[in-house]
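Enquirer: only geometry, no sequence info:
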């Protein structure tokens, strides 16, 4: 089991580091998306005379709507985490929106500071803070700022004031630069503090594991001694008191030997996933629960600690919140990835079951490469892949 602490990474995102915090930020994301759509509509409605090229205005609106659609889709809890290719498409659409909106008002917009493009671009950069790395946000802030600066210089000859073109370049890029770099700085600060907290938590977990390892070994040995006291010692005492050994005694001795051997061997041969399920089910003796793990290669036993922790947490929450009657877990490794298919039968309605597992599915979405939740044959099925 790997207890090495995580390392600081400049490619980290809040959604990977703390999926539940990213989930809580989705309301802010939706609010920012609504604001990004509202600003150009309001500005255009208030100053329609500044629209010199309606076709380009339509292009800018289309690019903005598609970008917002990508933002909402990739931040949805039932979708995988935001990948780099779709993030680049999103930023390209923002750039197209900036250029098209500027062309639509070329020659008619006398106050460059009132352009809605840079403000909307800045709002969108703030909206992606939980989902993209700080370095990527800063890089695209530079790109968008330079785009706005060029647009400002192109607009300069048509502006109402007689100022150097460089002044208009600064004014035109100020909004996106301030909002974008603020978003990047916030993402960097939040991600680093979360990573440092995780490093300290891993160090504490590693120390606790080393301290408890000997105690755990003693506990297992005591269980074996208790088994011998229950089964073997009474038999030997009867033999000593009787003084003779009958054929029935020999049969009982063979039965005890086979039973103890089977018990010890079965414990050794069980996969980590099955042992984990057995341990958690044993804590609910009053419930009739069937829990089975299909893991012939013991992939769970070879998984790193954070992946095993997710599996244990999912089992615990299935028993405690769903009152699960059956749990089936299948672990496989297609193309080197760890794939988990978790099937739960519960007396609760599927809608309630999904709601009860929402925080867990949010966590799984953040720490895995692909995840989905669906229903099959009256069961709630959670599938996810590791391997990023």
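Expert: Received the coordinates, thanks. What you see is a predicted model, and the numbers here were worked out from it, not measured in a lab.
Enquirer: drop to CA atoms for contacts and neighbour counts, all remaining ones
Expert: Will do.
Enquirer: tell me the buried residues in the host helix or strand of residue 253?
Expert: Assigned by DSSP states H and E, residue 253 belongs to helix 247-269. Buried residues in helix 247-269, counted by 16 or more other Cα atoms under 10 Å: 256, 260.
Enquirer: point out the other helices and strands that it packs with.
Expert: Using 3 or more Cα pairs under 8 Å, 6 or more residues apart in numbering; DSSP states H and E, the elements in contact with helix 247-269 are helix 165-242.
Enquirer: what angle do the helix it packs on and helix 247-269 make?
Expert: On the basis of axes from the mean of the first three to the mean of the last three Cα atoms, to 10 degrees, helix 165-242 is oriented at 170 degrees to helix 247-269.
Enquirer: what's helix 165-242 packed up against?
Expert: helix 14-17, helix 116-127, helix 134-155, helix 247-269.
Enquirer: switch the cut-off to 10 Å
Expert: For helix 165-242, the elements it packs on are helix 14-17, helix 116-127, helix 134-155, helix 247-269, helix 305-322, judged by 3 or more Cα pairs under 10 Å, 6 or more residues apart in numbering; DSSP states H and E.
Enquirer: looking at those helices, which is buried most?
Expert: helix 116-127 (a mean of 25; mean count of other Cα atoms under 10 Å).
Enquirer: put this next to the previous one:
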């Protein structure tokens, strides 16, 4: 009897992941949940307080309880704003702490005169606040906050049990009070866990599919790169070499022509090697602005090619922001400046891989004449550079889709600064940039926005380990 092959377990998302972190656009769509929950919490607190005036002995404490709960709701709405993403742990702790303070104040205002705990507004309001954290915080954190809050509410119910109007075992009051907090907290944690795992599985499957398709197309891509390089060489270099070998003589004009061709080919290949994804993006936007009849002047300052160290999410976020800026009404096409600098070592290049391909593509010297050797050596350098460019293309495709290895290298910070002149009122400018800032704050460590009309400056940091980058 053979044992069935076990099905490999699908990877689970990290415990610190949240819906807003893994899917910034989805977190942006979930943000209206916060003001809706805040409105329900505040309305219920006011209505419940008015309906229980006969139980309230200290009116000031009751009013303070409602006020603190309103502050907690306001903090929730503020913390969940897309332009302030991501929703940090400190904000969540502050919201829960304010909810607990409102509960203790409400309990003190009706101490010894509370008829039943089922109609207390503070535990229900606290539970709803925990429920609103589902799209923004990890499930373990929500569960920890929910259990801690439920314990405080349960202890408060036990302390009030001798004065309640219903005679029943005290632990039943504690269970009822804790359920009002624990049930929404468990629902919030379960939602966060399920959604995060679903997003993580989908992203994992998508990356696997991309890697599979890339492996299939890598050979075709390499062939296309070689063909393109051969076309470039075939236009001038190869006919010149064929003519020299056919004549079997070399003149001073031929030597001068060989040097000129070598310089031109080297310049083209070096320019292509130094070209990054950011250059391609700016070139496309510059072309679109030109097609609209504008005269764009878009400047890129990235001398260390730090843009190569950005991952796919960061590239997509930066690209979307630049495209949005170029399409905004009132955008000055001569004002866009993109600068990247930072601390730590710049992204390394793929020299070891490309050198291997370069040596493999080199050709032996077929002539013994010293002058002819110089020409053939130039052709060897061109062929080596050609193979090196091919290897760069292969390394770029592979590195862009391969899973990121875990490294223990030193940390480096790349800072990208984008400046643009936009002649829009501040309100319209903030409204247009709000969704993009939400995504930027989710994928970058720190985002700073400076607005001095009409100049808009955005600066954000990208942390990375000092591993090899891709172009």
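Expert: Great, that's in hand. Computed from a predicted structure; not experimentally measured.
Enquirer: circling back: once aligned, what mean separation remains between the helix holding residue 253 of the first structure and the second structure?
Expert: Helix 247-269 of the first structure, aligned to the second structure and superposed, deviates on average by 3.9 Å (mean Cα distance after the TM-score superposition for the first structure).
Enquirer: picking that back up, take the helices and strands packed on helix 165-242 of the first structure and write them to JSON lines, including distance to residue 234 of the first structure.
Expert: Formatted as JSON lines, those follow (distance: least, Cα to Cα, whole Å):
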{"stretch": "helix 14-17", "distance to residue 234 of the first structure": "55"}
{"stretch": "helix 116-127", "distance to residue 234 of the first structure": "71"}
{"stretch": "helix 134-155", "distance to residue 234 of the first structure": "68"}
{"stretch": "helix 247-269", "distance to residue 234 of the first structure": "11"}
{"stretch": "helix 305-322", "distance to residue 234 of the first structure": "37"}
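Enquirer: tell me which residue of the second structure lines up with residue 166 of the first structure.
Expert: Counting by TM-score structural alignment, residue 166 of the first structure lines up with residue 171 in the second structure.
Enquirer: run a quick neighbour tally on that match.
Expert: 14 (other Cα atoms under 10 Å).
Enquirer: pretty sure it is touching residue 160, no?
Expert: No. Counting by Cα atoms under 10 Å, residue 160 is not a contact partner of residue 171 of the second structure; they are 11.2 Å apart.
Enquirer: what is in contact with those two at once?
Expert: residue 154 (Cα atoms under 10 Å, 6 or more residues apart in numbering).
Enquirer: so residue 15 of the second structure: helix, strand or coil?
Expert: coil (DSSP: H, G, I helix; E, B strand; the rest coil).
Enquirer: what about the helices in the stretch 301-450 of the second structure?
Expert: For the stretch 301-450 of the second structure, the helices defined by DSSP state H, counting those that start in this stretch cover 312-327, 351-361, 370-401, 426-443.
Enquirer: turn the ones you listed into JSON lines, including distance to residue 248 of the second structure.
Expert: Output for those, formatted as JSON lines (distance: least, Cα to Cα, whole Å):
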{"stretch": "helix 312-327", "distance to residue 248 of the second structure": "53"}
{"stretch": "helix 351-361", "distance to residue 248 of the second structure": "25"}
{"stretch": "helix 370-401", "distance to residue 248 of the second structure": "9"}
{"stretch": "helix 426-443", "distance to residue 248 of the second structure": "62"}
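Enquirer: wait, which of the ones you listed is closest to residue 450 of the second structure?
Expert: With Cα to Cα, the closest approach to residue 450 of the second structure among these belongs to helix 426-443: 11.2 Å.
Enquirer: list the contacts of the closest residue to residue 156 of the first structure other than its chain neighbours.
Expert: Of all residues not flanking residue 156 of the first structure in the chain, residue 165 sits nearest, at 5.4 Å (Cα to Cα, 6 or more residues apart in numbering). Contact analysis of residue 165 of the first structure by Cα under 10 Å, 6+ apart lists 149, 150, 152, 153, 154, 155, 156, 157, 159, 171.
Enquirer: what about residue 165 of the first structure, distance to residue 116 of the first structure?
Expert: For residue 165 of the first structure, the distance to residue 116 of the first structure equals 19 Å [Cα to Cα, to the nearest Å].
Enquirer: how near is the closest residue in space to the match of residue 166 of the first structure that isn't next to it in sequence to residue 105 of the second structure?
Expert: Spatial nearest neighbour of residue 171 of the second structure, excluding adjacent residues (Cα to Cα, 6+ apart): residue 158 at 6.8 Å. Remark: distance between residue 158 of the second structure and residue 105 of the second structure (Cα to Cα) = 16 Å.
Enquirer: next one: residue 252 of the second structure
Expert: When Cα to Cα is applied, the distance between residue 252 of the second structure and residue 105 of the second structure equals 97 Å.
Enquirer: now which residue in the first structure aligns to residue 220 of the second structure?
Expert: If you follow residue 220 of the second structure across to the first structure using TM-score structural alignment, you land on residue 215.
Enquirer: what's the answer for residue 181 of the second structure, then?
Expert: By TM-score structural alignment, residue 181 of the second structure lines up with residue 176.
Enquirer: for its match, which residues are in contact?
Expert: Contacts of residue 176 of the first structure by Cα under 10 Å, 6+ apart are 117-126, 141-142, 144-146, 148, 182.
Enquirer: so how far is residue 155 of the second structure from the residue mapped onto residue 139 of the first structure from the second structure?
Expert: Residue pairing (TM-score structural alignment): residue 139 of the first structure is matched to residue 144 of the second structure. From residue 144 of the second structure over to residue 155 of the second structure the distance is 17 Å, taken as Cα to Cα.
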